[in-house]
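>>> Sequence and predicted structure below; questions after.
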Amino acid sequence: MHHPTHRTVDVAGDVPYAITIGPGLLDAAHPDNVKRLATVLRGRHALIVSDSHVAPLYAERAAALLHAAKPQLTLSRWVMPAGEQEKTLARFAECLDALAALGATRDATVLALGGGVVGDLAGFAAACWMRGIDCVQVPTTLLAMVDSSVGGKTAVDLPQGKNLVGAFHPPRAVIADTTVLRTLPDRELRAGLAEVVKYGALFDAHFLVWLEAHADALLARDDAALAEAIARCCEFKADVVARDPYEHGQRALLNFGHTFGHAIEAEQGYAGVGRDALNHGEAVAIGMVLAARLSTLLDLAPADHGDRLQDLLLRFGLPTRLPGGLDARALIARMRLDKKADAHGLRFVLWERPGSAHVVSGVGEEAVRAVFDAAAGA
């Protein structure tokens, strides 16, 4: 099969970098891949950081590519247990211990091989080791490819909340090999597609039309369709982040669906919804539908925009209704605690239509409750 050409997205900023997207990018037999990595490796030490799901699949491939790029490299790996619950200060300290054991100098490189948890924790360790060393991000989930590879946000969680300790630390390069998505569980692929849909909803109605047309190809993990979707999302996000690197204004738009989604995620943890709990992408899918419904209730947008968004999410196999067992009052109480709320009411990213969204403050709780009541069930 003919491999589609690789896509490159250039991310501006104090330290510009490139995101390379396409199949086979981790293949050490390909001279372009070796050259790409050779140009970003500055020193003689590298640490591959991965987790127990991804390392058995791809760590050997990453190590072979690093050695091909720099044969004299001193290379070690640190593998953490998989899961969001492992994104802790204790694991972060273990990662720093691995850098210390390697004897990593200031020109060392951390290669983050995994999903969002690995990217966040490894990126934060790179940000802190000797006040900042290079990090090459090799995202292995669709969600990490579209969402974590731009913006340089790194963090770990505390018991008191997610991402409370972290730093802005843009990577030196991002390598998004679409081939690795073949081993991604279906549910994780769909969760990533929720974030892909978000970028269309926020920035480009034409992209939503493209997604409708290519839904089957994306679900079948077609390399060309995936590379196109990932590149477009990265371009949208890079554009926003370049204008608002530290999240003071426009970058808040990227939270479309997230105020509802985060409340659902937090509340189901509290309500003891265990194995059947929604993941982040699923919660955001429901959150976007609720945000669209709220936009209609507040007379900002016609209802058919929300219907079309819901249909597209359903096409990708994503949930669009609130799961049973979640109490509207408890969800609203969580939103009051959200860092985006203020004294005048709740804050949401709402839309007039796809491609036209903005932050709306001071939304009354009655309106939010009405949206929850309408969306209950399923």
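Cool, got the structure.
>>> make it CA atoms for all contacts and neighbour counts henceforth
Fine.
>>> where exactly do the strands run in the stretch 51-200 of the chain?
For the stretch 51-200 of the chain, the strands defined by DSSP state E, counting those that start in this stretch occupy 74-80, 109-114, 134-139, 153-158, 161-168, 173-177.
>>> List the buried residues in the longest helix seen in the chain.
Longest helix of the chain, by residue count under DSSP state H: helix 223-243. Going by neighbour count (16 or more other Cα atoms under 10 Å), the buried part of helix 223-243 is 223-242.
>>> quick revisit: make TSV from the strands of the stretch 51-200 of the chain and add distance to residue 7 and mean neighbour count to it.
Shown next, in TSV, are the strands of the stretch 51-200 of the chain (distance: least, Cα to Cα, whole Å; neighbours: other Cα atoms under 10 Å):
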stretch	distance to residue 7	mean neighbour count
strand 74-80	28	18
strand 109-114	20	28
strand 134-139	15	28
strand 153-158	23	22
strand 161-168	25	15
strand 173-177	10	26
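>>> Using the three-state scheme, assign the nearest residue to residue 357 once chain neighbours are set aside.
Once flanking residues are discounted, residue 357 sits nearest to residue 351: 4.1 Å by Cα to Cα, 6 or more residues apart in numbering. Following DSSP: H, G, I helix; E, B strand; the rest coil, residue 351 is assigned to strand.
>>> is it true that residue 351 touches residue 309?
No: at 11.8 Å, residue 351 does not count as touching residue 309 under the criterion of Cα atoms under 8 Å.
>>> ok, second structure coming up, stack it against the first:
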Amino acid sequence: MTVSRITVHGDEPYDVVIGTGILGELPGLVGERPRSVAVVHDEGLPEIARPVLGVLEQAGYLVHSFAVPSGERSKDVSVLARLWSEFAAAGMTRTDAVVGVGGGATTDLAGFAAASWLRGVRCVLVPTTLLAMVDAAVGGKTGINIPEGKNLVGAFAPPAGVLCDLTTLMTVPREDYISGLAETIKAGFIRDPRILELVEADPEGAARPDGPHTRELVERAVQVKADVVGADLKEAGLREILNYGHTLAHAIEKAEDYRFRHGHAVAIGCVYAAELSRLDGRIDDALVERHRAVFSSVGLPVVYGADAWPELRSTMNIDKKTRGATLRFVVLDELGECGRLAGPAEDVLTAAYARVSR
């Protein structure tokens, strides 16, 4: 059994531990100080939660199990408030810890619950989906959704560690696994083109958790995120590049009442951002078409409804990158290099959307 450790640097450095069958590494990430551990887990993953609870109990912790709804339904203030009450009933103190087990929504919620309980307790995340491994669980962004938008309430709170046991990927439904590939491919466009080459060489293999390059794809995507957030935790500048494609993606998710898979929205959003980059004279047609080809090759969508544009355009005004009345986008200057596009003309925004609509 080989274990990879990727360190996320910064004021509070931590390791992302990657491997197969490595649940035994979890107590080491939780540490010796906590007496009690609150395990916040997706209610739909009992077969994964049970071994986590068992490993922690065997390590001598007083373990409390708290199930939360699956998916984005968990990222609600009512669920967060319930966790606070359950933490209080369990007697959780400032020296105790929270372990979040599940997909990106669960790790976002668990991280925010830990960050806000007693003004912050230790948190370790055990992502169980590809999307959570390469994106949500790494970087210290935590939060919940409100009716006005996704992730508008939250905190920057780096975990004490992240455990990516690739065994759990075998339980992920195919469409959810493919959805996670969108963030992986995005990392290829913004920072590490080798990711694109691996996907292009074997799209069918890339779309399976038992594919020949799964571990390398996960490690490379995690390394991209670790490098970026280690240099810029609170999105003062560099970290914004991780939002490539997300301005439109988040608008699509809101329009779909968060029933649309995040990765599917990101794939469409990345193609849209590429079209904006092309219209601004930054990249050529070939790189835009490479976006379409790579995302499509693994089964991700690259178009969305033409009649949705007015609603999407309105929603984009409250994107986190917007400054005052100025809409800002992360765009590509070239493969692996990002720039910013501030205040693009309305006809440019509309023309770019026309290229990703049907």
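Done, it's in. Since the structure is predicted, the reported quantities are computational estimates derived from the model, not experimental observations.
>>> how about the residue nearest to residue 357 of structure 1, what's its partner in structure 2?
Counting by TM-score structural alignment, residue 351 of structure 1 corresponds to residue 332 in structure 2.
>>> again, but for residue 245 of structure 1
Counting by TM-score structural alignment, residue 245 of structure 1 lines up with residue 233 in structure 2.
>>> Make sure its match is indeed in a helix.
No: with three-state DSSP as the criterion, residue 233 of structure 2 is coil rather than part of a helix.
>>> ok, it - contacts?
10, 139, 140, 156, 239 (Cα atoms under 8 Å, 6 or more residues apart in numbering).
>>> what does residue 336 of structure 1 give?
Residue 336 of structure 1 neighbours (Cα under 8 Å, 6+ apart): 342, 345, 346.
>>> ok, now residue 144 of structure 1?
Counting by Cα under 8 Å, 6+ apart, residue 144 of structure 1 has contacts 115, 116, 119, 192.
>>> just to revisit the earlier point, mind listing what the residue nearest to residue 357 of structure 1 touches?
Neighbouring residues of residue 351 of structure 1 by Cα under 8 Å, 6+ apart: 202, 292, 295, 300, 301, 357, 358.
>>> among the residues you listed, which ones are buried?
202, 292, 295, 301, 357, 358.
>>> which SS state does the equivalent of the second one over in structure 2 fall under?
Going back to what we said before, that points to residue 292 of structure 1. Counting by TM-score structural alignment, residue 292 of structure 1 lines up with residue 274 in structure 2. Here residue 274 of structure 2 is helix, with the state taken from three-state DSSP.
>>> Is the residue nearest to residue 274 of structure 2 when sequence neighbours are not counted within a helix or a strand, and which one?
Spatial nearest neighbour of residue 274 of structure 2, excluding adjacent residues (Cα to Cα, 6+ apart): residue 288 at 5.5 Å. Assigned by DSSP states H and E, residue 288 of structure 2 belongs to helix 285-297.
>>> Now do the following helix or strand past that helix: everything it contacts.
Downstream of helix 285-297 of structure 2, the first helix or strand assigned by DSSP H and E is helix 309-315. Outside of helix 309-315 of structure 2, the residues within contact range by Cα under 8 Å, 6+ apart are 248, 251, 252, 255, 350, 353.
>>> Test my guess that the second one contacts residue 316.
Same thing as residue 251 of structure 2. Yes: counting by Cα under 8 Å, residue 251 of structure 2 does reach residue 316; the two are 6.0 Å apart.
>>> So for the two, which sits in the more crowded spot?
Taking other Cα atoms under 10 Å, residue 251 of structure 2 and residue 316 do not tie; residue 251 has more neighbours (27 against 21).
>>> Neighbours of the alignment partner in structure 1 of residue 320 of structure 2, how many?
Superposed on structure 1 with TM-score structural alignment, residue 320 of structure 2 falls opposite residue 339. By other Cα under 10 Å, 10 other residues sit near residue 339 of structure 1.
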